[in-house]
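# attaching a predicted model along with its sequence, questions to come.
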Amino acid sequence: MILALALCLDAALGEPRWLWDRLPHPAVLMGRMVRTLDQTLNRAPFARAKGVLILAILVIVAGGIGWLLAQLGAIVSLVLAGILLAQRSLVDHVAAVGAGLRLSPKAGQRAVAMIVSRDVSQSTPSATARSAIESLSENFSDGVIAPAFWFLVAGLPGILIYKAVNTADSMIGYLSPRYAAFGWAAARTDDALNWVPARLSAGLLALAGGSLDRWRAIGADAALHRSPNAGWPEAAMAQSLNIALAGPRSYDGQIKDLAWVNAGGRRTLTPGDIDAAIAIVWKAWRLALGAILVLGVLLWVF
């Protein structure tokens, strides 16, 4: 029941600026730790072994802090879990892209640049909307379902370890000359931790969007994605809205010819598609909350 309350706490409050303007968010503290370890250890020789070492340090520290905080009682677990879930902030950021696009293409570009790492300076309004929907779908898994899943599995240590690994992956898990070896352990571990949540997220989005009967097509599209996990929620959203996601995009000034997800879907997207995607994500969130409540009752009864 703590997790259900934490989901509701996050949905109600999100990330209050008055608090995080005064205190560092736990994700920010994790990021500082990763950056310090990167600057200290990321050099030859044995870059891959050092990457494994920093991952072990992160897991031990996050798990240990989680265990200690869990001893302080249910209220601490509730508040910290609520902080580490990101449904409300995710939806707010994506809704801002739709609002920006309704003002001007540039306003939409500025809003989507806050939530994606790709180059969006030349994005058309349709491409901007597509980027926002992709980010919404992927981060519903990474920011909501995955941390909730690991809290269910292992409590505060589980959710803190997941967030630490996910933060490390977002910072050093790249196939660049600097990080291909050093970030290997973070990237592979993040893939492993997200394997089940990504597929759970796809199921929830497909159920919410009425596309569960197209699960075979969702799986086929997910297999085309460059990520072993991100393609699942994106494919479920694409099928639910009958739109095409992913496809060619610009990174570091170069066009990457990536495969389309649901290639036969509609490719001209509007702010209305962002609104529809947000509605599906909220419905999927309610389905997840209901499933957690049912599980809690069953555990209490039996």
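Received the coordinates, thanks. Residues are numbered from 1 along each chain as shown.
# drop to CA atoms for contacts and neighbour counts, all remaining ones
Will do.
# what sits against residue 263?
Contacts for residue 263 (Cα atoms under 8 Å, 6 or more residues apart in numbering) come out as 244, 245.
# now do the same for it: helix, strand or coil?
coil (DSSP: H, G, I helix; E, B strand; the rest coil).
# how much space separates it from residue 247?
Using Cα to Cα, to the nearest Å, one gets 8 Å for the distance from residue 263 to residue 247.
# then residue 43?
According to Cα to Cα, residue 43 and residue 247 sit 34 Å apart.
# and the helices in the chain?
Secondary structure of the chain (DSSP state H): helices at 2-13, 17-20, 26-41, 47-70, 74-84, 87-103, 105-112, 125-140, 146-172, 184-209, 215-224, 231-241, 271-301.
# looking at the ones you listed, which is closest to residue 258?
Closest to residue 258 of the helices of the chain, according to Cα to Cα: helix 215-224, at 8.8 Å.
# the closest one to helix 231-241, inter-axis angle?
Here helix 215-224 runs at an angle of 130 degrees relative to helix 231-241 (axes from the mean of the first three to the mean of the last three Cα atoms, to 10 degrees).
# buried residues in helix 215-224, which are they?
Residues of helix 215-224 classed as buried by neighbour count (16 or more other Cα atoms under 10 Å): 215, 217, 218, 219, 221, 222, 223, 224.
# okay, these in JSON lines with distance to residue 179 next?
Formatted as JSON lines, those follow (distance: Cα to Cα, whole Å):
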{"residue": "215", "distance to residue 179": "35"}
{"residue": "217", "distance to residue 179": "34"}
{"residue": "218", "distance to residue 179": "31"}
{"residue": "219", "distance to residue 179": "30"}
{"residue": "221", "distance to residue 179": "28"}
{"residue": "222", "distance to residue 179": "25"}
{"residue": "223", "distance to residue 179": "25"}
{"residue": "224", "distance to residue 179": "24"}
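# residue 43: neighbour count?
Look at residue 43: counted by other Cα atoms under 10 Å, it has 16 neighbours.
# roughly how far does it sit from residue 136?
According to Cα to Cα, residue 43 stands 35 Å off from residue 136.
# this is the comparison structure:
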Amino acid sequence: MTLVLVLLLDAAFGEPRALWDRYPHPAVLMGRAVAWTDRRLNDRTRARGVLAVLLLSGGAILLGLALQVLPGPIAEVLVGAILLAQRSLADHVRAVAQALRLSIPEGRRAVAMIVGRDTAAMDEPAIARAAIESAAENFSDGVVAPAFWFALGGLPGLLLYKVVNTADSMIGHRTPRHEAFGWASARLDDLLNLIPARLSALLIWLTRPHGGWREIISDARLHRSPNAGWPEAAMARVLNVALSGPRSYHGESRDYPWVHPHGRKAIGPAEIDAATCTLWRAWAILLGLALLLAF
């Protein structure tokens, strides 16, 4: 029942800005811990990267165990709700649609807040694709995976997942500095997301289960990530839009394959709104599964 309360609390209140304007968000604290390991341990070897992940993971598990011994479920529910991101994700994606209705420059500014690719030259369809892809991928990383590991391991499982996911986002990239040092965090993040990514795809597909599951599997395998392609491929089929495709990072063009290439490519705010609605429908199915587990 604790997971049900966590899902409902997060959906109701999201990220209270007044609170996080005064105090650092737990994700920010995790980011500081990852940055500390990067400064102190990074000698550009895999061995030190493994040590960093062990320190971060061990600290997260110990903190989770300490919080779990507090009387009552209040600490579990509050920490769980803080570390899930359904409401904030839906709000950020919806904000891109609202901005894009005003102008393309406003849409670029809004989507730049939720994606890491270059946005300066994006047209309306590219902005919409970026927002929808972010919606799908972050539904897995920010909602389903934390809920999954919370259900399996309580606060230790949730905090372990979040710190590893944070480490992957900060040091898991293939840059000269992090090619070796970030290897362990990237591989562990892939492992922890293996089941949640596929569960996310299933939840999204179940919002409109009109066939296409085999095609989702096929498209997911084309993705550069072993996990992110699953929810993205499912969202593409549900909305009947083409996602991924060519884009630019740090001024360098990347010719990624299209996901659901026969889907619509001339898309805009309406499709972003449809993706937001799909997020909430998939969340509702997840809530139903949590209720079944509770009873």
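Now that the structure is in, tell me what you want to look at. Every value quoted in this text rests on a predicted model; they were computed, and no experiment measured them.
# fetch the TM-score of the aligned pair.
After superposition, the two chains reach a TM-score of 0.99 (TM-score structural alignment, normalised by the length of the second structure), with 294 aligned residues with a Cα RMSD of 0.7 Å.
# re the thing from before, determine which two of the buried residues of helix 215-224 of the first structure are furthest apart.
So, the buried residues of helix 215-224 of the first structure by Cα to Cα: farthest apart are 215 and 224, at 14.6 Å.
# for burial, what's the neighbour tally of the closest residue to residue 100 of the second structure other than its chain neighbours?
Distances taken as Cα to Cα, 6 or more residues apart in numbering put residue 107 closest to residue 100 of the second structure, at 4.0 Å, once the chain neighbours are dropped. Residue 107 of the second structure sits with 25 neighbouring residues when counted by other Cα under 10 Å.
# what do you get for the one 10 residues further on?
A count of neighbours around residue 117 of the second structure, defined by other Cα under 10 Å, yields 15.
# swap in residue 279 of the first structure?
Residue 279 of the first structure has 15 neighbours, counted by other Cα under 10 Å.
# repeat for residue 284 of the second structure
For residue 284 of the second structure, the count of nearby residues is 16 (other Cα under 10 Å).
# contacts only, for it.
Counting by Cα under 8 Å, 6+ apart, residue 284 of the second structure touches no other residue.
# gap between the counterpart of it in the first structure and residue 97 of the first structure?
Aligned by TM-score structural alignment, residue 284 of the second structure pairs with residue 286 of the first structure. Going from residue 286 of the first structure to residue 97 of the first structure by Cα to Cα gives 23 Å.
# report the contact partners of residue 261 of the first structure.
221, 222, 224, 225, 231, 234, 235, 238, 244, 245, 246, 247 are the contacts of residue 261 of the first structure under Cα under 8 Å, 6+ apart.
# surely the last one meets residue 260?
Yep, that's residue 247 of the first structure we're talking about. Yes. Between residue 247 of the first structure and residue 260 there is a contact under Cα atoms under 8 Å: 4.2 Å.
# give the aligned range of stretch 230-250 of the first structure in the second structure.
So stretch 230-250 of the first structure is aligned with residues 228-248, judged by TM-score structural alignment.
# span of the matching stretch from start to end?
For stretch 228-248 of the second structure, the end-to-end distance is 18 Å (Cα to Cα).
# gap between that stretch and the chain center?
Put simply, stretch 228-248 of the second structure sits 15 Å off its chain's centre (Cα atoms, centre = their mean, to the nearest Å).
# with stretch 22-39 of the first structure instead?
Its chain's average C-alpha position is 18 Å from that of stretch 22-39 of the first structure, according to Cα atoms, centre = their mean.
# do the same with stretch 48-65 of the second structure
Stretch 48-65 of the second structure sits 21 Å away from the centroid of its parent chain (Cα atoms, centre = their mean).
# mean distance, that stretch to its aligned residues in the first structure?
Once the two are superposed, stretch 48-65 of the second structure sits an average of 0.3 Å from its aligned residues in the first structure (mean Cα distance after the TM-score superposition for the first structure).
# residues of that stretch that come out buried?
Buried residues in stretch 48-65 of the second structure (16+ other Cα under 10 Å): 48-53, 56-57, 59-61, 64-65.
# out of those, who's nearest residue 147 of the second structure?
Nearest to residue 147 of the second structure among those, counting by Cα to Cα, is residue 64 at 14.7 Å.
# residue in the first structure matching the closest one?
In the first structure, the residue matched to residue 64 of the second structure (TM-score structural alignment) is residue 66.
# tell me, how many neighbours does the nearest residue to its match once chain neighbours are set aside end up with?
Sequence neighbours aside, residue 157 is the residue nearest to residue 66 of the first structure in space, at 4.1 Å (criterion: Cα to Cα, 6+ apart). Using other Cα under 10 Å, residue 157 of the first structure has 24 other residues around it.
# one more: residue 173 of the second structure?
Residues lying near residue 173 of the second structure (other Cα under 10 Å) number 18.
# residues in contact with it?
Counting by Cα under 8 Å, 6+ apart, residue 173 of the second structure has contacts 179, 182, 186.
# ok, the second one touching residue 166?
Same thing as residue 182 of the second structure. No. With contact defined as Cα under 8 Å, residue 182 of the second structure does not reach residue 166; the gap is 11.5 Å.
# the two - which one has more neighbours?
Between residue 182 of the second structure and residue 166, counted using other Cα under 10 Å, residue 182 has the larger neighbour count: 29 against 21.
# hang on, residue 148 of the first structure packs against residue 156?
No. Using Cα under 8 Å, residue 148 of the first structure makes no contact with residue 156, being 10.2 Å away.
# please report the distance of the match of residue 284 of the second structure from residue 293 of the first structure.
10 Å.
# let me see the contact set for the residue nearest to residue 13 of the first structure when sequence neighbours are not counted.
Leaving out its chain neighbours, the residue that sits closest to residue 13 of the first structure by Cα to Cα, 6+ apart is residue 88, at 7.4 Å. Contact analysis of residue 88 of the first structure by Cα under 8 Å, 6+ apart lists 10, 11, 12, 13, 14, 15.
# same check, this time on residue 165 of the second structure
Counting by Cα under 8 Å, 6+ apart, residue 165 of the second structure makes contact with 141, 185, 189.
# wait, the last one touches residue 170, no?
No. In this structure, residue 189 of the second structure is not within contact of residue 170 by Cα under 8 Å, at 11.9 Å.
# and the residue lying closest to residue 112 of the first structure once chain neighbours are set aside, how far is that from residue 107 of the first structure?
In space, not counting the residues next to it along the chain, residue 112 of the first structure is nearest to residue 97; the distance is 5.6 Å by Cα to Cα, 6+ apart. Going from residue 97 of the first structure to residue 107 of the first structure by Cα to Cα gives 8 Å.
# neighbour-wise, which of the two wins?
Neighbour totals were compared for residue 97 of the first structure and residue 107, and residue 97 leads with 28 against 18 (other Cα under 10 Å).
# what sits against the alignment partner in the second structure of the more buried one?
Counting by TM-score structural alignment, residue 97 of the first structure corresponds to residue 96 in the second structure. Neighbouring residues of residue 96 of the second structure by Cα under 8 Å, 6+ apart: 107, 110, 111, 128, 131, 269, 272.
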